[in-house]
Structure formats: C-alpha cells, structure tokens
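Peer 1: mind looking at a prediction? Sequence and model below.
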Amino acid sequence: MLAIWFQSAPSGLGSLGGLALPVLFFVVLYVLMIVPNQRKQKKWQEMLGQLKAGDRVTTNGGIRGTILTVKDDAVVLRVQPDGVKLEFVKNSIAAVTTDEQAS
C-alpha cells in the first residue's frame, strides 16, 4: 500500500526535480574544485610576475637556485655548489623560497 502511494504521489516540481540534482552536483563541483584552483593559479601568476634578480627559487624539478637575470619568458639561475648558471622557462618556477624555508 505504501509503495503505491509513493508511485502515485505527484511531484510538485515536475521535470525540474530530475534536473535539480545534476545542477546541484555541478554547482558543488565548481565551488569545491574549480574556484580554489583558479585562486591558486592567479596567485602563482602574480608570483611569476614579481620575480627579480636575487630571489631564491625552486623549480618544478626540485632545483634550487638564485635568480641572476629575468627575461620575458625565462630566468637564469645560479645553482650551488659550483655556481653553474642554468636558464629556465618562467613557468617552471614552482616557488620563491626564503632563508627560513631553505633551512
């Protein structure tokens, strides 16, 4: 008897009830995944724009060095212990490190 009542009960939303769940799913997905990633990307782009000679950086490959020169799309790093100069694309810079982080 109870099963018959659920089947015959009219839905107040009609076809919108079936559409509400996928829309809610995409809204939650956007808020939980896309918005934080956009903020992180914006912060990283600002960090790349503020690079200057003398900054200590870490590349995506894990190489740490000091910036000697900054070009349009590249930076030249001095890597210790031998003082080798390496040129990297700016997008390969993962983070600017401070003396406290390097210790």
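Peer 2: Noted; the coordinates are in hand.
Peer 1: going forward, measure contacts and count neighbours with C-alpha atoms only.
Peer 2: Will do.
Peer 1: how about the helices in the protein?
Peer 2: For the chain, helices defined by DSSP state H occupy the ranges 2-8, 16-29, 35-49, 99-102.
Peer 1: buried ones in the third one?
Peer 2: Spelled out, it's helix 35-49. Within helix 35-49, the residues scored as buried using 16 or more other Cα atoms under 10 Å are residue 48.
Peer 1: ok, and what's touching it?
Peer 2: With Cα atoms under 8 Å, 6 or more residues apart in numbering as the test, helix 35-49 has contacts from 90, 91, 93, 95, 96.
Peer 1: and the buried ones among those, selectable in ChimeraX?
Peer 2: Applied in ChimeraX, the following selects the buried portion of the contacts of helix 35-49 according to 16+ other Cα under 10 Å:
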select :90,93,95,96
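Peer 1: which one of the contacts of helix 35-49 is nearest residue 52?
Peer 2: Within those, proximity to residue 52 (Cα to Cα) peaks at residue 96, which comes in at 10.3 Å.
Peer 1: presented hereafter is structure B, for comparison with structure A:
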Amino acid sequence: MLAFLPMILMFAIIYLLLIRPQMRKQKHQQTMLGALRKGDQVLTRGGIYGRIEAFKGKDNSQVLLDIGKGNKITVARAYIVGPASETVEAPKG
C-alpha cells in the first residue's frame, strides 16, 4: 500500500495543477459562447474583430460577423475568443 502512495500523490498534484484549471477555463469559454447575442462586438482566434449579425447553421454553430465596410464573414462559433471589450482594444478605422 505504501508503494502506491507516491503515485497517488503525483496524480493528485497533476490533477490540481493541470486538469482542474483546464476544466475551469473550458467551462468559462462555454458559458461565454452561450451568452453571445446579436450586436455583440467579438474577437476571433484569427485576430479579426467584428460585430455579430446573425447565428447560422445547425445548433447556431456558425456566426455571421460584420467586419466593417459592409464585409461579412461566417466563422465557427467555437473560434470566437470572447467579447472585444474583454480583449485588447480594437483598432479604429
């Protein structure tokens, strides 16, 4: 039984340092994606700022973004990093 104690202790440390924070981060990301609404300013993983025009696709898994000057793109909802207000300020122009 004492031989397993170091392995159990290492697993507990790995869980507390690696797995648990990742699960929290993933839960926060899912909550943020679920709270997105039409008109929100967002930032994509590709570094593109845009305003949500509409949700498309099965289960609203795609987002139509207005990226300025009438240009619109469709991105996967999972590729939205977060609201532009929580990230680096969007460049003007």
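Peer 2: Great, that's in hand. Quick caveat, the model's predicted, so the values are computed rather than measured.
Peer 1: redo the helices of the first structure as CSV? Include distance to residue 73 of the first structure.
Peer 2: Shown next, in CSV, are these (distance: least, Cα to Cα, whole Å):
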stretch, distance to residue 73 of the first structure
helix 2-8, 64
helix 16-29, 33
helix 35-49, 10
helix 99-102, 25
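Peer 1: so which of the ones you listed is nearest residue 74 of the first structure?
Peer 2: Among these, helix 35-49 comes nearest to residue 74 of the first structure, with 10.3 Å by Cα to Cα.
Peer 1: can you tell me the mean distance of that closest one from the second structure after alignment?
Peer 2: Comparing helix 35-49 of the first structure with its match in the second structure after superposition yields a mean distance of 0.6 Å (mean Cα distance after the TM-score superposition for the first structure).
Peer 1: which stretch of the second structure lines up against that helix?
Peer 2: Alignment of helix 35-49 of the first structure against the second structure: residues 20-34, by TM-score structural alignment.
Peer 1: residue in the second structure paired with residue 84 of the first structure?
Peer 2: Under the alignment (TM-score structural alignment), residue 84 of the first structure maps onto residue 71.
Peer 1: re earlier: quick one: closest of the helices of the first structure to residue 65 of the first structure.
Peer 2: When the helices of the first structure are ranked by proximity to residue 65 of the first structure (Cα to Cα), helix 99-102 comes first, at 10.6 Å.
Peer 1: mean shift between that closest one and the second structure?
Peer 2: Here the mean offset of helix 99-102 of the first structure against the second structure after fitting is 5.8 Å, by mean Cα distance after the TM-score superposition for the first structure.
Peer 1: please state the offset of that helix from the chain centre?
Peer 2: Taking Cα atoms, centre = their mean, to the nearest Å, one finds helix 99-102 of the first structure lying 22 Å from the centre of the chain it belongs to.
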